[in-house]
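# This is the structure alone, sequence omitted:
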């Protein structure tokens, strides 16, 4: 059975990426699909670019957030399968075909409640090689690919950069929470549906190439921002220590051991006790062992030199913005909690 797939793309000031995104969608080898783009109050030239493609364009009068844009796209779609795609992502020619095959696979579409494929959410992930080359882009793409596929049969969430769901099931669910944080609304959506009996599955072969355009500063800023909002959500959801995709146990251990080693250095500087220095290599080695699968993924992606540089960045630089973001997230959560109580 060939499903009719609605590709839903929220766009806000995506002038630099929306052309590549739409070109990839309309290069699909799969015939039964439509593209619905919801412009979320853009002020750049992206709308003019979108108008050059044979897609359905819906314009929101003002910026309302990705959740409302996706929900609006779903409400104005005609497909029986919805495929959510970000405006800075590109799909492969066979991506939609793989989604169709996945929903026809009866083994995949048996849920915890024993019902049919309308109660399954199928996800893809970033390709190992990003759309745009460069160290920080590849570092991030490998990190996300590894994190989102290591528990493919039972992931904690499905990311909205490549999320496919039965259209009727989506509408019944109430869609994405429009009164939520600026990001990770897909995590909240996945958790909510998982609790109500939906099965989540990641199919590694469903890949999208992400256009990162990361520099050193942008990479650090992205890590800080995601850590901050994820911490705020996790504290409220009481799953701060869970192994949740890119908010993985490995990353949390990496951040903890980094600041533990800083504490050991400070303790040695104050006390001059050699025991503090002796604990540093032991702590570092334990961290490497616990994160070895990710470090191996970097090696498999681009060889020894890239793995070495990625390991240095991940182990000794990346924990700083993630840790600071977590502290900011805790502060934001406590401030909001105090405000609500008053």
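Cool, got the structure. For clarity, every value in this text was computed on a predicted model and none was experimentally measured. Residues are numbered from 1 along each chain as shown.

# Please make it C-alpha for all contacts and neighbour counts, starting now.
Will do.

# So residue 286: helix, strand or coil?
When the structure is split into helix, strand and coil by DSSP: H, G, I helix; E, B strand; the rest coil, residue 286 lands in helix.

# actually residue 7, not the one I typed
Using three-state DSSP, the secondary structure recorded for residue 7 is strand.

# roughly how far apart are it and residue 127?
When distance is defined by C-alpha to C-alpha, to the nearest Å, residue 7 is 19 Å away from residue 127.

# And here is the other one:
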């Protein structure tokens, strides 16, 4: 089922750093659903738990890095070693579906002008605790409601033509943590005039177990702050592209308005001590916030029921709160130190 030349149709690149049980499940799914049509390249990014030893028995090509350099560097090294024309990047904590790889191949075959594509998490996250279900289902909802003409890339389930990827220099290796290196690559792809598609039917299952600490750390320090700096730089260097990306995925106008409503409701509560009627204002603002985000809460209700959807609301509002705070802090940092600080 490979090309006549013997080359694989797609090279799957998996960076891993202490992947544990999730990485083993990732390899199992690749072994079951991908090896017939793809080469699998595992780049062990300075792993110390020995999980890299799982790769070779599963038929993967293994590249070991002596020290941790970050997933951006690991993916680039895997891309350089790849033999196929299509690079499919998969995180070590996801499993693919039976039709995932075929979906990637068909998408590029059907559209010769397509430079890159991204998929979506499915609606059945692997970890069963509330935060993991909420976080990963929210990601699924966001991608399923996104524009098919995408303005960004996604390293957990994203494919790109190898020639184009290498011509752009790959991922920015100054990102030393799992950060926004994939988003930044997507912006460069668009600036170069290439097409990126959001293929909603190409899905993977996310296995990550989220805790309050890991969620807040990732969302604030690895996403919101560096993403703010990237957007501010983009606004300065390419206002037209900034206008395009500011309407996609997490940056829709409804999300920005929700941030304003959350802070207005908090301000109203602070004034209740002096003006009791401010409580009514906070209640009205909260009602507007619920109505504005009703499609989100209806989705969670349909997926997990009433009580789960009710539990989502405070976490969703907290998300708007720290997103707004991170934007303010990121804006201040950008004005003082510029974009470089966000990559450290």
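Thanks, I have the structure now. Values in this document were obtained by computation on a predicted structure and should not be read as measured data.

# Between residue 7 and residue 127 of structure 1, which is the more surrounded one?
More neighbours sit around residue 7 than around the other of residue 7 of structure 1 and residue 127, counting by other C-alpha atoms under 10 Å; the figures are 26 against 23.

# any idea how far residue 38 of structure 1 is from that one?
Spatial separation of residue 7 of structure 1 from residue 38 of structure 1 under the definition C-alpha to C-alpha is 11 Å.

# The top helix by length along structure 2 - contacts with which helices or strands?
In terms of residue count, the longest helix belonging to structure 2 (DSSP state H) is helix 306-337. For helix 306-337 of structure 2, the helices and strands in contact under the criterion 3 or more C-alpha pairs under 8 Å, 6 or more residues apart in numbering; DSSP states H and E are helix 225-237, helix 253-270, helix 294-304.

# Among these, single out whichever gets nearest to residue 22 of structure 2.
helix 294-304 (23.6 Å; C-alpha to C-alpha).

# From the chain's centroid, how far away is the closest one?
Between the centre of helix 294-304 of structure 2 and the centre of its chain there are 21 Å (C-alpha atoms, centre = their mean, to the nearest Å).

# relative to helix 306-337, how tilted is it?
If you take axes from the mean of the first three to the mean of the last three C-alpha atoms, to 10 degrees, helix 294-304 of structure 2 sits at 130 degrees to helix 306-337.

# how about helix 294-304 of structure 2, which residues of structure 1 does it hit?
When structure 1 is aligned by TM-score structural alignment, the counterpart of helix 294-304 of structure 2 is residues 292-302.

# Now the terminal residues of stretch 163-182 of structure 1, how far apart.
Distances were taken as C-alpha to C-alpha; on that basis the terminal residues of stretch 163-182 of structure 1 are 18 Å apart.

# list the contacts for residue 299 of structure 2?
Counting by C-alpha atoms under 8 Å, 6 or more residues apart in numbering, residue 299 of structure 2 touches residue 141.

# how close does it sit to residue 3 of structure 2?
Separation of residue 299 of structure 2 from residue 3 of structure 2 (C-alpha to C-alpha): 42 Å.

# Quick one: map residue 219 of structure 2 onto structure 1.
Under the alignment (TM-score structural alignment), residue 219 of structure 2 pairs with residue 223 in structure 1.
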